[in-house]
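Chemist: Provide a 3D model corresponding to the input given below.
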Amino acid sequence: MRGVRRKSGARGKTGARGKTGNAVIGAVTAVALCSGAWLLRSGTEEHPPPQPSAAQAASAAPGTHDHGPGAHRDPAPLPPSPPDRVRIPAIGVDTPLMGLGLTPQGSLDVPPPERENLAGWYEAGTTPGERGTAVVAGHVDNKEGPAVFYELGALHKGRTIEVERRDGSVAVFTVDANEVYDAKDFPDEKVYGAASRPELRVITCGGTYSKKTGYQGNVVVFAHLTAVR
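Modeler: Down below sits the predicted model:
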């Protein structure tokens, strides 16, 4: 998993909830937890996790959607509620969520690497289902083998992501795109920027792999709220 660095001049806590906006999340930076230790130890570096193909890239700018005659109407944004679990049926993900903050260095913290079936959400930002951009992150592997988001690069557009919220609701998101970026070209604003509707980003390590430095980028899934149960 890769951490994310605080932008200079980012805003601090705002609003009655003390929520910190995604402006504090900036350029992606490598950390040891994204070293690909399992690939190196097992000698399977020729068979890295699946990566999204060009066909899974966004066909329109994030946040754009058609509300013309006959178009599907997305549900209204939900009130804030912490998420407890995320499921991605198409790739077999069913995992609890822990809250993630920022490290003293300004990077997004990550779940404990020994907990391979555990993901986290940026709890100072938007809660999934709220208006805005919510962020979920998890490891692609650890030294023992594949972790929770090992198959994330294989997720296709149109598949669903279900988030169980503490208020008893389930926010269902539809995947709009699945893209991979080199760390040096990571599009901060596209991934973390404000959204006018409830959106979700699911992030793990990806891109090319080096024995010296590990994964060179990140896989990012873009999704928006399409149903509530």
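Chemist: Please count neighbours and contacts with C-alpha atoms only from this point.
Modeler: Fine.
Chemist: Work out for me the element the residue nearest to the spatial centre of the chain sits within.
Modeler: For the chain, Val202 is the residue whose C-alpha lies nearest the centre (CA atoms, centre = their mean; 1.9 Å). If you go by DSSP states H and E, Val202 is part of strand 198-210.
Chemist: Alongside the first, I'd like the structure of this one:
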Amino acid sequence: MSRTPQFFRRTALPVYACLALTALTSLTGCSDASPSKAPAAARSADSSATTGSPAPDPATASAPSSPSGSGAGSAKSASPPVHVSIPSLGIDSAVMRLGLNADGTVEVPPADKGMTVGWYTGGPVPGRPGPAVLIGHNDTRFGRAVFHDLKKIAKGADIAVRDKRGTEIHFEVTGRETASKKAFPTARVYGRTEARALRLITCDGAFDAAGHPVDNLIVYAEKK
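Modeler: Take a look at the predicted model:
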């Protein structure tokens, strides 16, 4: 892999956090990326985070090397996700595809699609080995967004992902954490595992001087 995607910047919204909002708005949405980087392994379908204790890392983890085995190619051959629901939170959303921006940062849903979840196509399809990543806004300048209530999700909650073929795959929440964008837990989110894992990511926390949330909320789940 030639470039590693970065987590949110002001100009190119990041991976695994929410999108940038107008700084002067009173809404909570996501914003600038931290200097943390997502490893190249995140683009391989069998690389994923270990879903153990979700306690925050004291510092940004180093990026794991891209593993061998089933990779992005096998993810492409699988049926992509088209819908996600979290009944306990009342979340019911179509899923759009997200790739990389020209500068290597991960795309996020546009602000006018704040109620739509995005799937990062550089990782595995949900239900395959590795960390499938779904990204959603907390708020945008248009108002409350799809992952606004994600912080309320409980351990054991059900997440249902339907693929293009109509197959519904269920995941169980194993934990969640709030992590500083300056110390993103790369190893936990991207570390190698055979688990069929799912990560949901949005913004969280207090605001910096520019009005941007300083943290990311990460939800960890595994296929039932």
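Chemist: picking that back up, and the next helix or strand after the strand holding Val202 of structure 1, how far out from the chain's middle?
Modeler: The element immediately downstream of strand 198-210 of structure 1 (helix or strand, assigned by DSSP H and E) is strand 214-228. Distance of strand 214-228 of structure 1 from its chain centroid, counting by CA atoms, centre = their mean, to the nearest Å, is 5 Å.
Chemist: re the thing from before, so for the strand holding Val202 of structure 1, what gets flagged as buried?
Modeler: Buried positions in strand 198-210 of structure 1, judged by neighbour count with 16 or more other CA atoms under 10 Å: Pro198, Glu199, Leu200, Arg201, Val202, Ile203, Thr204, Cys205, Gly206, Gly207, Tyr209.
Chemist: How much space separates the first one from Ala171 of structure 1?
Modeler: Going from Pro198 of structure 1 to Ala171 of structure 1 by CA to CA, to the nearest Å gives 10 Å.
Chemist: ditto for the last one
Modeler: Remark: distance between Tyr209 of structure 1 and Ala171 of structure 1 (CA to CA) = 34 Å.
Chemist: again with the fifth one
Modeler: Applying CA to CA, the value for Val202 of structure 1 to Ala171 of structure 1 is 14 Å.
Chemist: cool, and the third one?
Modeler: Remark: distance between Leu200 of structure 1 and Ala171 of structure 1 (CA to CA) = 10 Å.
Chemist: joint contacts of these two?
Modeler: Common neighbours of Leu200 of structure 1 and Ala171, using CA atoms under 8 Å, 6 or more residues apart in numbering, are Pro128, Leu225.
Chemist: Helices of structure 1, start to end?
Modeler: 37-42, 188-192 (DSSP state H).
Chemist: Could you dump the ones you listed into a markdown table and include distance to Lys143 of structure 1 and mean neighbour count?
Modeler: Below are the helices of structure 1 laid out as a markdown table (distance: least, CA to CA, whole Å; neighbours: other CA atoms under 10 Å):
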| stretch | distance to Lys143 of structure 1 | mean neighbour count |
| --- | --- | --- |
| helix 37-42 | 4 | 16 |
| helix 188-192 | 28 | 17 |
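Chemist: if we compare the ones you listed, which one ends up closest to Ala61 of structure 1?
Modeler: Among these, helix 188-192 comes nearest to Ala61 of structure 1, with 8.5 Å by CA to CA.
Chemist: Which strands or helices does the closest one pack on?
Modeler: Counting contacts by 3 or more CA pairs under 8 Å, 6 or more residues apart in numbering; DSSP states H and E, helix 188-192 of structure 1 is packed against no other helix or strand.
Chemist: which part of structure 2 lines up with that helix?
Modeler: Mapping helix 188-192 of structure 1 onto structure 2 (TM-score structural alignment) gives residues 186-190.
Chemist: How far off centre is that stretch?
Modeler: Remark: stretch 186-190 of structure 2 is offset 11 Å from the chain centroid, using CA atoms, centre = their mean.
Chemist: ok, back up a step: for the residue nearest to the centre of structure 1, what is the corresponding residue in structure 2?
Modeler: Under TM-score structural alignment, Val202 of structure 1 pairs with Leu200 in structure 2.
Chemist: was I right about that match contacting Leu134?
Modeler: Yes. Counting by CA atoms under 8 Å, Leu200 of structure 2 does reach Leu134; the two are 4.9 Å apart.
Chemist: re earlier: out of the helices of structure 1, which is closest to Val180 of structure 1?
Modeler: helix 188-192 (11.3 Å).
Chemist: contact partners of the closest one?
Modeler: Asn22, Ala23, Ile25, Gly26, Ala27, Pro62, Thr133, Val135, Arg201, Val220, Phe222.
Chemist: Stretch 211-218 of structure 1 now?
Modeler: 2, 30, 34-37, 40, 180-184, 186, 203-210.
Chemist: In structure 1, point out the residues matching stretch 98-118 of structure 2.
Modeler: Going by TM-score structural alignment: stretch 98-118 of structure 2 matches residues 100-120.
Chemist: And the matching stretch, what's buried?
Modeler: 100-102, 106-111, 113, 116-120.
Chemist: With stretch 78-94 of structure 1 instead?
Modeler: Those would be 78, 80-88, 91, 93-94, for stretch 78-94 of structure 1 by 16+ other CA under 10 Å.
Chemist: how long is that stretch end to end?
Modeler: 22 Å.
Chemist: Would you map the strands across structure 1?
Modeler: 3-4, 13-14, 19-20, 28-29, 83-88, 93-100, 119-122, 132-137, 141-142, 145-146, 160-165, 170-182, 198-210, 214-228 (DSSP state E).
Chemist: of all the buried residues of stretch 100-120 of structure 1, which two lie farthest apart?
Modeler: Checking these with CA to CA, the most distant pair is Gly106 and Asn117, at 24.8 Å.
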